[in-house]
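S.K.: Next come a sequence and a model predicted from it.
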Amino acid sequence: MARLARLTVAGLPHHLIQRGLNRQAIVADDVDRERLLAELRESAALHRVAIHAYVLMDNHLHLLATPETAEGLSRMMQSLGRRYVAAFNKRHGRSGTLWDGRFRAAPLEAATHLLACMRYIELNPQRLGQAGRPEDYRWSSAAHHLGRRRDPLLFDHALFWAIGNTPFEREAAYQAWLEQGVAEDEARRLGDAALKGWPLGSASFLQMLAEDTERPIQPRRRGRPPRLA
């Protein structure tokens, strides 16, 4: 069966996942982490992709990002691969690929899923037992959104700004949002959508995407189609 083409849409936020080859580490230490994020910042700016949230774990990367063009995400990740993987290989005396194939991504309806995806991404270290509080994890966007530091990698989405009229109100509202946690079904839905490439949103959002692309936007039902009378 042919591989399903990746669906990327200009102007829409996308949840993106890039894993290490065979679940192996994509960073060995803080020098690698700083280099990867610096290269990501350069690649995002070059290809006009706005990064709204991220988390860099030892063996995978999550991004919430909006490209200005349909090709922006792919070009950004290709650029990141050329820049970072070459530097990583040289530094650690290795060769070959670092990524587990192509990155996975799915477009999201911002009104229904953007803040949920931000929370899912920024609570990743806490869910994996690597941080007591989201803002304690240095390699994510949580501290930025909670007002602990300013992160030059990020471009805040309008929906994040809309949760409060002042920085203090936004940070307090977002703190409360994070403290609600991520339900198991929500985490599964966000993760599966990105890994399988299915967009998330309302029926009208999915219909809009279906009209604008020839690619399937929902998985087909298993089994044979029903027989006509």
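M.R.: Nice, I can see it.
S.K.: okay, CA-based contacts and neighbour counts for the rest of this
M.R.: OK.
S.K.: Can you tell me what sits against the top helix by length along the chain?
M.R.: With residue count as the measure and DSSP state H as the assignment, the chain has helix 30-46 as its longest helix. Helix 30-46 is contacted from outside by 27, 50-51, 56, 76-77, 79-80, 83-84, 88, 139, 152-153, using CA atoms under 8 Å, 6 or more residues apart in numbering.
S.K.: now stretch 8-26
M.R.: 58-73, 97-110, 114, 117, 194-195.
S.K.: Show the buried residues in the contacts of helix 30-46.
M.R.: Burial by neighbour count, judged by 16 or more other CA atoms under 10 Å, picks out 27, 50-51, 56, 76-77, 79-80, 83-84, 88, 139, 153 from these.
S.K.: Which ones among the residues you listed lie within strands?
M.R.: Ala50, Ile51, Leu56 (DSSP state E).
S.K.: in stretch 202-214, what's buried?
M.R.: Leu206, Leu209.
S.K.: Same question for stretch 188-205.
M.R.: Leu190, Gly191, Ala193, Ala194, Leu195, Gly197, Trp198, Pro199, Leu200, Gly201.
S.K.: any chance of these in CSV, plus distance to His144 and secondary structure?
M.R.: Listed next are the buried residues of stretch 188-205 as CSV, based on distance: CA to CA, whole Å; DSSP: H, G, I helix; E, B strand; the rest coil:
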residue, distance to His144, secondary structure
Leu190, 22, helix
Gly191, 23, helix
Ala193, 26, helix
Ala194, 24, helix
Leu195, 26, helix
Gly197, 28, coil
Trp198, 29, coil
Pro199, 27, coil
Leu200, 26, strand
Gly201, 26, coil
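S.K.: adding another structure so you can compare the two:
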Amino acid sequence: MMHGMVRRARTIISGFVHHIAHYSMDGRDVLTNTDDFKTYLDYLEKFSKKQGLSLWAYCLLPDHIRLVAVPRDAGTLAAAVRDTHAAYAGYANWRGLTSGRVWKNRFSSCVVDDMFVWSAVRLVESLPARLGLVKKAEKYPWSSAAPHCGLRQDPVLTTSFPPPGVIENWSAWLAGAESESALEKRLLLNTRTGHPFGSMVFIEDLERQTGRILRPQKRGPKPRA
């Protein structure tokens, strides 16, 4: 870290939905075949359940992962990601995928307002189709799209989401995700910066709960009184 650069503390709040992203070092592919993806999911299931992280949606890509999840308490999210990625790093080094660090030092995350939770899930699950990896999102084997389309069971996911009857045709709903491209830019920006993703009312409520200023602040010296 450069001298004088302050690293922003994560804002993780128990019981709230969070969008999480974690990238590999140098953008290299660290999930390269079926065994790699299955191994990662095994670790994710194990440590999410151990730490109390409820997974609502996920997408695994060769160079990074995306999650939508609800932590049981403030330390749950970091512990689950830390343990999962430490275990997978050991596997990746054993496999010869890399001889050094597998993941970037810190994962990125942001708290998501209820009004944007469905959009976050939709954007995460539709990502492989929007990247051109598959024609339909549910055809991608390493995301929660297929389970939510009713094509298979997935022990990684919580059974409490989604509530029944909200989305009648999950496949068609995912196919319309292109309409939310502007929203995705905001979601990724907030995930990277750690600022909550939601309305001002939502953010002000979180500020009251946490006692912290969570809105983006202007850079530079503060004006003198």
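M.R.: Structure's in. What do you need? The structure displayed is predicted, hence computed values, not measured ones.
S.K.: hang on, the earlier thing: narrow the buried ones among the contacts of helix 30-46 of the first structure to those in helices?
M.R.: Per DSSP H, the subset of those in helices is Met76, Met77, Ser79, Leu80, Phe88.
S.K.: ok, now which ones touch the residue nearest to the spatial centre of the first structure?
M.R.: Closest residue to the average C-alpha location of the first structure: Leu63 at 2.4 Å, with CA atoms, centre = their mean. Contacts here follow CA under 8 Å, 6+ apart; on that basis Leu63 of the first structure touches His14, His15, Leu16, Ile17, Ile51, His52, Ala53, Tyr54, Val55, Ile121.
S.K.: Look at the aligned partner of it in the second structure and give its secondary structure.
M.R.: Per TM-score structural alignment, the equivalent position to Leu63 of the first structure in the second structure is Leu67. At Leu67 of the second structure the chain is in strand, as set by DSSP: H, G, I helix; E, B strand; the rest coil.
S.K.: For Leu67 of the second structure, which non-adjacent residue is spatially closest?
M.R.: Tyr58 (4.3 Å; CA to CA, 6 or more residues apart in numbering).
S.K.: Surely that neighbour is in contact with Ile65?
M.R.: Yes: contact criterion CA atoms under 8 Å: Tyr58 of the second structure and Ile65 qualify, at 7.5 Å.
S.K.: More neighbours: those two, which one.
M.R.: The neighbour count for Tyr58 of the second structure versus Ile65, taken as other CA atoms under 10 Å, is higher for Tyr58 (22 against 18).
S.K.: Give me the three-state assignment for the more buried one.
M.R.: strand.
S.K.: what's in contact with stretch 169-176 of the second structure?
M.R.: Counting by CA under 8 Å, 6+ apart, Arg122, Leu123, Glu125, Ser126, Lys136, Ala137, Glu138, Ala145, His148, Cys149, Ile167 sit against stretch 169-176 of the second structure.
S.K.: Buried subset of those residues, written for ChimeraX?
M.R.: Buried members of the contacts of stretch 169-176 of the second structure, defined by 16+ other CA under 10 Å, are picked up in ChimeraX with:
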select :122,123,125,126,136,137,138,145,148,149
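S.K.: Now, the contacts of stretch 169-176 of the second structure that are in helices?
M.R.: Going by DSSP H, the helices hold Arg122, Leu123, Glu125, Ser126, Ala145, His148 from the contacts of stretch 169-176 of the second structure.
S.K.: Which members of these define the maximum pairwise distance?
M.R.: Using CA to CA, the pair of those lying farthest apart is Leu123 and His148, separated by 13.7 Å.
S.K.: Spit out the residues that contact these two alike.
M.R.: If you check Leu123 of the second structure and His148 against CA under 8 Å, 6+ apart, no residue is contacted by both.
S.K.: now, the most widely separated pair of the contacts of helix 30-46 of the first structure?
M.R.: Ala50 and Phe88 (24.6 Å).
S.K.: what about the match of Leu63 of the first structure, distance to Ala80 of the second structure?
M.R.: For Leu67 of the second structure, the distance to Ala80 of the second structure equals 12 Å [CA to CA, to the nearest Å].
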